[in-house]
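Requesting a structural model of the entry that follows:
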Amino acid sequence: MSEPESEGRRPAEGEPRWLSDAEQQTWRHFLFGSRALIRGIDRQLTRDSNLSAAEYEVLVPLSESEAGMMRSRDLLNFLGWERSRLSHLLTRMDRRGLISRHPCPGDARGLDVRVTEEGRQAIEAAAPAHLAMVRAVLMDELTDQEAAAIDRIHEKMTKRLRELGLD
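Take a look at the predicted model:
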């Protein structure tokens, strides 16, 4: 919501600091652009590989790890998801044969998540088209300065989210 502030007027204590029209436009462009990109990634992956964006997101760190495995809590922290979301997705991926879950040695409550050969083949098949989409939609459209600005914005936002306890 946008409400113009009088020139030089600061909001009273407890009064919201409304976004200016320019700030509102920036916020909405960022929000809508982020959502459109996520939807586009999901559509591209589903169309080209029969993997959802969430499945791809799980398979990436598993396939990149030396042992092809991660503790479920480490995967949870890496992804920044809610525990129930990851648990439900891992159950579906296990049923599809993309991953397997095993009790963690030395921790009766912990689980190791391992990419299966089928999961490795799925992400290896999906990666080229996904990379082409990421390049076409974002990376090839940015100058080096724009890419660096995105990196700086990300660092500022994640730092502030951590400070506010919202990460």
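
all contacts plus neighbour counts: C-alpha atoms, from now on.
Noted.

which helix of the chain spans the most residues?
Determined from DSSP state H, the single longest helix within the chain is helix 21-49.

So what's the gap between it and the chain middle?
Mean C-alpha position of helix 21-49 versus that of the full chain (Cα atoms, centre = their mean, to the nearest Å) differs by 12 Å.

Next, the angle from the helix or strand following that helix to helix 21-49.
Note on helix 21-49: by DSSP states H and E, the next helix or strand toward the C-terminus is helix 53-64. Calculated by axes from the mean of the first three to the mean of the last three Cα atoms, to 10 degrees, helix 53-64 forms an angle of 70 degrees with helix 21-49.

Remind me what helix 53-64 packs against, helices and strands.
helix 21-49, strand 69-71, helix 72-79, helix 83-95, strand 107-115, helix 117-137 (3 or more Cα pairs under 8 Å, 6 or more residues apart in numbering; DSSP states H and E).

Also this sequence, please, to line up against the first:
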Amino acid sequence: MAGTRWLDEREMAAWQGFLEATSRVSRHLEQQLKEDAGLSHPHYEILVRLAAAPDGEVRMTDLAEGLFTSKSGLTYQVGQLEKRGLVERHSCPTDVRGVLAALTPEGRDVLRAAAPGHVAAVRAALIDVLEPDELDVVARALGRVGRRLRPPAQETGSSDSGGISTSSS
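As a prediction, this is how the structure comes out:
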């Protein structure tokens, strides 16, 4: 294809390393959460976002944007958590069309129990593998990639998880 800037050997090595690392880390974390806490990684992330929010609740549209998922995908995931009694949905008092997802006390307990094992898995799979200066480079580089691909209207949110560590926020 004329005009295509093909990847050179160095660029291809970076791309393939990124693909392998993200795939293996994702699978490792998914397996750890399922085995240790009976949660999928998306379920864990939803619980974390709700735990970090004021009053433990977030508008569904805001939650979808913060989790980088579609509204329909989030609706399905929240529905699964709702069936387990970990999350509940209710109408937004300030907007008739708005729906809030809220963390239940059971959801908070499940998250508290899951977080230590998940953080240990994140450390083992990524954080402790890298040298401190490599962590800084990875954070800057991947942050720049994320910002470049972020939709223009999306605000940058806080990564404060209310004292509960996560893998991706």
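
Quick check: the aligned residue for Val99 of the second structure in the first structure?
Residue pairing (TM-score structural alignment): Val99 of the second structure is matched to Leu111 of the first structure.

now do Leu33 of the second structure
That one, Leu33 of the second structure, aligns with Leu45 by TM-score structural alignment.

Contact partners for its match?
Residues counted as contacts of Leu45 of the first structure (Cα atoms under 8 Å, 6 or more residues apart in numbering) are 51-53, 126, 129-130.

again, 6 Å this time
Residues near Leu45 of the first structure by Cα atoms under 6 Å, 6 or more residues apart in numbering: 51-52.

Likewise for the one 4 residues further on?
Ser49 of the first structure sits next to Ala126 when contact means Cα under 6 Å, 6+ apart.

do Arg101 of the first structure as well
112-113.

Please identify the helix or strand for it.
In this structure, Arg101 of the first structure sits in strand 99-104 according to DSSP H and E.

buried set for that strand?
99-101 (16 or more other Cα atoms under 10 Å).

now swap in stretch 111-126 of the second structure and tell me
Within stretch 111-126 of the second structure, the residues that count as buried by 16+ other Cα under 10 Å are 111-112, 114-115, 117-119, 121-122, 125.

Arg49 of the second structure and Ala124 of the second structure, how far apart?
23 Å (Cα to Cα, to the nearest Å).

what do you get for Gly146 of the second structure?
Note on Gly146 of the second structure: its distance to Ala124 of the second structure, by Cα to Cα, is 23 Å.

what's the most buried one of the helices and strands packed on helix 53-64 of the first structure?
Compared across those, strand 69-71 shows the largest average neighbour count, a mean of 20 (mean count of other Cα atoms under 10 Å).

Perfect, that will be all.
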